[in-house]
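# sequence and predicted structure below; questions after.
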Amino acid sequence: MNIVLWIIAIVLAVAFAAAGFMKATAPKEKLAENMDWVEDFSERTIKLIGVLEILGAIGLVLPAALDIAPVLTPLAATGLAVLMALAAVTHARRKEYPMIGVNVVLGGLALFVAIMRFGSQSF
């Protein structure tokens, strides 16, 4: 199970780092071409979401890999799960229903990592 959790954490870290980097660096106008939801938020909020995704991605892997404060791994996973729940609410409010599926999958995987790393598969 430990290997499965590592694989899930690494896949999530890559996905969140890529999405976060895009949100943190691209201008709002460029993001709006593919992401309609950015119209509801300020540029600072979008950048904040991007930075949170990057920090969550780092927190999924580095603390456990370096064995420095490994409790940060399930905390990062919990934070990303909450972020995906809030994203699903935003997409539901905007009636962007296909995007909710992506949020549910990513949030569910993050929640699975959090539960397992807080529980029986902790470091």
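Structure's in. What do you need? Numbers count the residues shown, from 1 in each chain.
# make it CA atoms for all contacts and neighbour counts henceforth
Fine.
# please enumerate the helices of the protein.
Secondary structure of the chain by DSSP state H: the helices cover 2-25, 28-32, 43-66, 72-93, 97-118.
# make CSV out of the ones you listed and add mean neighbour count.
CSV is the format used below for these (neighbours: other C-alpha atoms under 10 Å):
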stretch, mean neighbour count
helix 2-25, 17
helix 28-32, 14
helix 43-66, 20
helix 72-93, 20
helix 97-118, 19
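# mind listing what Val105 touches?
If a contact means C-alpha atoms under 8 Å, 6 or more residues apart in numbering, then Val105 has no contacts.
# for it, give its distance to Thr25.
25 Å (C-alpha to C-alpha, to the nearest Å).
# contact partners for the residue nearest the centre of the chain?
The structure's the chain has its C-alpha centroid closest to Leu80; by C-alpha atoms, centre = their mean the separation is 4.0 Å. Leu80 is in contact with Glu53, Gly56, Gly107, Ala110, counting by C-alpha under 8 Å, 6+ apart.
# structure two is appended below for comparative analysis:
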Amino acid sequence: MNIAYWIVAGLLASFYLYAGGLKMVRSPEQLRPMMAWVDRIPLPAVRALGTVEVLGAVGLLLPPATGIAPWPALAAAIGFTVLQTGAIVVHLTGQDRRIILNIGLVTAAAVTIWLATARL
């Protein structure tokens, strides 16, 4: 279970470090080709979302790696599940109906929750 957690959490954290980092530093014009919804959300909210994603990625990896407090990893995985559920709603209410990636991320986050609870 420990190896499975590190594989799934590592992949999930890598995705969110990348995507969150882009949201934190790129302009809406640069984000638009990848994220059609960026024009419907104020830029400070996009930046905040990127920050939350980066912090969540750190929360998936750092606490279990240090062994100090394993529960933040579980909280981060739950947060990513909630985040992607909201992302699906945003995609479906807008003109962008591509939610396959979001469904995959919800699934990966749910598996991470399961693996994190097995570690506690």
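Okay, I see it. In this text the structure is predicted, and so the values were computed from the model without any measurement.
# my read is that Ala19 of the second structure contacts Gly50, right?
Yes: counting by C-alpha atoms under 8 Å, Gly50 is a contact partner of Ala19 of the second structure at 7.1 Å.
# shared neighbours of these two, anything?
Counting by C-alpha under 8 Å, 6+ apart, no residue touches both Ala19 of the second structure and Gly50.
# what about the closest residue to Met1 of the first structure other than its chain neighbours, distance to Trp37 of the first structure?
In this structure, Met1 of the first structure finds its nearest non-sequential neighbour in Gln121, 7.7 Å apart by C-alpha to C-alpha, 6 or more residues apart in numbering. Separation of Gln121 of the first structure from Trp37 of the first structure (C-alpha to C-alpha) stands at 36 Å.
# which one of those two is surrounded by more residues?
Trp37 (16 against 13; other C-alpha atoms under 10 Å).
# is it true that the more buried one touches Ala92?
No: the pair Trp37 of the first structure / Ala92 is not scored as a contact, 10.6 Å apart, by C-alpha under 8 Å.
# so the residue nearest to Met1 of the first structure touches Trp6, yeah?
No: contact between Gln121 of the first structure and Trp6 fails when scored by C-alpha under 8 Å: they sit 10.8 Å apart.
# ok, Pro70 of the first structure - contacts?
Pro63, Ala64, Phe123.
# kindly report the same for Trp37 of the second structure.
Per C-alpha under 8 Å, 6+ apart, neighbours of Trp37 of the second structure: Val90, His91, Gly94, Asp96.
# how close does it get to Gly86 of the second structure?
For Trp37 of the second structure, the distance to Gly86 of the second structure - C-alpha to C-alpha - is 12 Å.
# so what's Ala87 of the first structure closest to, chain neighbours aside?
In this structure, Ala87 of the first structure finds its nearest non-sequential neighbour in Asn103, 6.7 Å apart by C-alpha to C-alpha, 6+ apart.
# need the contact list for the alignment partner in the first structure of Leu62 of the second structure.
Aligned counterpart of Leu62 of the second structure in the first structure: Leu62 (TM-score structural alignment). Taking C-alpha under 8 Å, 6+ apart, we find Leu62 of the first structure in contact with Thr73.
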